[in-house]
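> could you work out the structure for the sequence below:
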Amino acid sequence: MLVLALNLAITLAEIVGGLISGSLALISDGLHNASDGVAIVIAWIAMKLQAAPRTDRHTFGLGRAQLIAAVINAGTLVAVSIWLFFEAGQRLLSPEPVSGGVMIAVAAIGLVANTLGTFLLREGSENNLNLRAAYLHLLSDAVSSLAVIVGAVAIVLWNVTWVDPVLTFAIGAWVLWESLRILWRAVDQILLAAPEGLALADVRAAILGTEGVVAVHHTHLWQATEGDIHFEAHIVVPDQMLTDIDVLRARIAEALHEKFEITHPTLQFEAESTDCTTANLT
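So this is what the prediction gives:
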């Protein structure tokens, strides 16, 4: 709630300050801050949903709500970036007077508040894609506030008003790049792609290297939520007692967790003498 309150205060200050000073960069920074407020609210709602218990209908719980939130957050920032590019282009073609002094004062307030908000969200953003989206919102705001201050100093010293739309282009490009990265990663998880940096071929090889395993097929690897990696496979073994298979299952599950941080392995064992209809699927 402290982060949200800081964000709302910055948004009002920068938009009003931008209108008074005539600075598009300051207004763009304020609008970016407004989208941050929305991002923080969405992130909070998604975290509440993630804590909801599993039900017979939502058997995995509602943890993947954070992916929807990340897509909404990043998509909003993409739209804001496109608008900034358009407005900056208009300003370059038709320059307007800008008050550098007001820009410096308001942007300095934004820099302090955004930096504080960034520190408040930093710890939880490392292992949560949705919180990372909100964290990057605030981090990019802090960077853009710093850029606005530098540009405002140039306007005060040399009256180079073209710096304002150029800064707006730079802020928009930074926001767009970070947003597309989050969007791509969230879409990957929605499409049940294998986790970044984890190769399915390596997982197969590890299983095949386990004593007592003849073959492995029908493998799937995906990430349900942050830190919750799922894997399923059919594993072919020689005919043996069920108790022996259970020992092998436990050994494979432990290896998958230690080597690949797989938290939810589902292993179907098949006798070497049987024919599986999905044996041709890797």
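
> alpha carbons only for contacts and neighbour counts from here, please
Fine.

> for Val148, give its distance to Leu208.
57 Å (Cα to Cα, to the nearest Å).

> those two: which has the busier surroundings?
Each of Val148 and Leu208 has its neighbours counted (other Cα atoms under 10 Å); Val148 has more, 29 against 17.

> quick one: the helix or strand containing that one to chain centroid distance?
Val148 belongs to helix 129-158 when assigned by DSSP states H and E. The chain centre lies 19 Å from the centre of helix 129-158; the measure is Cα atoms, centre = their mean, to the nearest Å.

> and the next helix or strand past that helix?
With secondary structure assigned by DSSP H and E, helix 129-158 is succeeded by helix 163-190.

> list the buried residues in the helix holding Val148.
129-156 (16 or more other Cα atoms under 10 Å).

> all strands for this protein, in order.
215-225, 228-237, 264-271 (DSSP state E).

> columns mean neighbour count and distance to Glu87 on top of the ones you listed, output as CSV?
Formatted as CSV, the strands of the chain follow (neighbours: other Cα atoms under 10 Å; distance: least, Cα to Cα, whole Å):
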stretch, mean neighbour count, distance to Glu87
strand 215-225, 19, 38
strand 228-237, 19, 42
strand 264-271, 16, 49
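
> for these, which one sits closest to Ile104?
Closest to Ile104 of the strands of the chain, according to Cα to Cα: strand 215-225, at 41.6 Å.

> on that earlier part again, now the strands of the chain as JSON lines including distance to Gly30?
Formatted as JSON lines, those follow (distance: least, Cα to Cα, whole Å):
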{"stretch": "strand 215-225", "distance to Gly30": "32"}
{"stretch": "strand 228-237", "distance to Gly30": "36"}
{"stretch": "strand 264-271", "distance to Gly30": "43"}
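
> one more to line up against the first:
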Amino acid sequence: MPHDHHGHDHGHHHHGPPADGNFSQAFTWGIALNLLFVTGEVAGGLWANSSALLSDAGHNLSDVLSLALAWGASLLAKRRATERYTYGYKGATIQAALLNAALLYLALGFILWDTIDHLRNPAPVNGPVVMGLAGLGILVNGFTAWLFRSGQKGDVNVRGAYLHMLTDMLVSVGVVVGGALVYFTGWLWLDPAISFVILTVVGVSSWSLLRETVQLGLQAAPESIDVSAVRRFLLARPGVSSVHDLHIWPLSTSDTALTAHLVRPSGENGNLFLRDLQHDLLHEFNISHCTVQLEDELPLMGTHGCCDQAHVA
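Here you go, the predicted model:
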């Protein structure tokens, strides 16, 4: 006789760091500080005629938008499920992550265009202003990165905020060095050249986040979960002879769901088996929502399930 078990024991969700809650204050501080800093960088970049400062300000502005979107999505994800949105609004965090990735690379395109123009038409740069503002950026971005450090391993939104701020801090170090070189050497081409380096660093460092958010949007199994290991784990459970229709997908950037059919001819103690399985899936793989159907023999439909997924013994 088949059994359905829905592993929705929210008491265990502390294994995945929340995208809000403890990070609400971090989002508030991060947005406020970076918004003030962007305003100062734009003013200083125009005054000092520095494309490096303007490019850094453009990226910092995209970070402000990114933090705001991530925070808004995490607040939306806390809303209760409805009859239509049966999983709630957790998927908003994935949509926000995808939008943030698109906005980031759009901003990089505009900054690249401006940098090419400055390289063609170099102009004098106010070195002390560049170094002073970039030095302030090291403090602002470093502090903001520190706010998100504790949650960056469990949620792609929090990790994105952490990596963006950490990257910005390192970029600001590069701007300080570039401003000093221009000031002491007079080589005007160094400023847009450093801007190119900034664009490259940001683009490369953000690529993994872009790839991961696209995968989440396509409902691919999270990179942190080895699907083959999960299959082996299920096959090793007492009495299980085969596994089919195994699906693992993200409900949000921090919650993962699983459905599977387990062929278990000796179906005694089914409830105890399911309870232990739910507990172990959460602690071994951080899968917080599981639906498992137990079967005492292969289903009549044969070797193909709901998505034509082949039966694996």
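
> now compute the TM-score of the two chains, please.
Here the superposed chains carry a TM-score of 0.90, computed using TM-score structural alignment, normalised by the length of the first structure; 279 aligned residues with a Cα RMSD of 2.0 Å.

> ok so, going back, nearest to Gly37 of the first structure, of the strands of the first structure?
Proximity to Gly37 of the first structure (Cα to Cα) singles out strand 215-225 among those, at 23.5 Å.

> and the closest one, what does it pack onto?
Packed against strand 215-225 of the first structure by the contact rule (3 or more Cα pairs under 8 Å, 6 or more residues apart in numbering; DSSP states H and E) you find helix 163-190, helix 200-208, strand 228-237.

> quick one: residues in contact with it.
63-64, 189, 192-195, 200, 204, 207-208, 229-237, 278-282 (Cα atoms under 8 Å, 6 or more residues apart in numbering).

> could you export the helices and strands packed on strand 215-225 of the first structure as TSV, including distance to Gln90 of the first structure?
As requested, these are exported to TSV (distance: least, Cα to Cα, whole Å):
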stretch	distance to Gln90 of the first structure
helix 163-190	9
helix 200-208	49
strand 228-237	47
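
> what's the closest of those to Gly117 of the first structure?
Closest approach to Gly117 of the first structure among these is made by helix 163-190 (17.2 Å; Cα to Cα).

> now the closest one: which residue numbers in the second structure?
Using TM-score structural alignment, the residues of the second structure aligned to helix 163-190 of the first structure are 190-217.

> how far does that stretch sit from the chain's center?
14 Å.

> how near is the nearest residue to Glu223 of the second structure once chain neighbours are set aside to Phe27 of the second structure?
With sequence-adjacent residues excluded and distances taken as Cα to Cα, 6 or more residues apart in numbering, Glu223 of the second structure is closest to Glu212, at 7.7 Å. From Glu212 of the second structure across to Phe27 of the second structure, the span is 22 Å (Cα to Cα).

> what about those two, which has more around it?
Taking other Cα under 10 Å, Glu212 of the second structure and Phe27 do not tie; Phe27 has more neighbours (24 against 19).

> which strands or helices does the host helix or strand of that one pack on?
Here Phe27 of the second structure sits within helix 24-48, counting by DSSP H and E. Using 3+ Cα pairs under 8 Å, 6+ apart as the contact test, the elements touching helix 24-48 of the second structure are helix 51-77, helix 127-148.

> superpose on the first structure and give me the mean offset of the last one.
Helix 127-148 of the second structure differs from its equivalent in the first structure by a mean of 1.8 Å after superposition (mean Cα distance after the TM-score superposition for the first structure).

> likewise for the first one?
Average distance between helix 51-77 of the second structure and its aligned residues in the first structure, after superposition and using mean Cα distance after the TM-score superposition for the first structure, equals 1.3 Å.

> give the aligned range of that helix in the first structure.
So helix 51-77 of the second structure sits over residues 24-50 in the first structure, by TM-score structural alignment.

> mind checking how far the matching stretch is from the chain centre?
14 Å.

> buried sites along that stretch?
Buried positions in stretch 24-50 of the first structure, judged by neighbour count with 16+ other Cα under 10 Å: 24-40, 42-44, 46-47, 49-50.

> stretch 72-92 of the first structure now?
By neighbour count on 16+ other Cα under 10 Å, the buried set for stretch 72-92 of the first structure is 72-78, 80-81, 84-85, 87-88, 91.

> of those, which belong to helices?
Judged by DSSP state H, these include 72-78, 80-81, 84-85, 87-88, 91 as members of helices.

> make CSV from those residues and add distance to Ala108 of the first structure to it.
Below are these laid out as CSV (distance: Cα to Cα, whole Å):
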residue, distance to Ala108 of the first structure
Ile72, 29
Asn73, 25
Ala74, 26
Gly75, 28
Thr76, 25
Leu77, 22
Val78, 25
Val80, 22
Ser81, 22
Leu84, 21
Phe85, 23
Glu87, 23
Ala88, 22
Arg91, 23
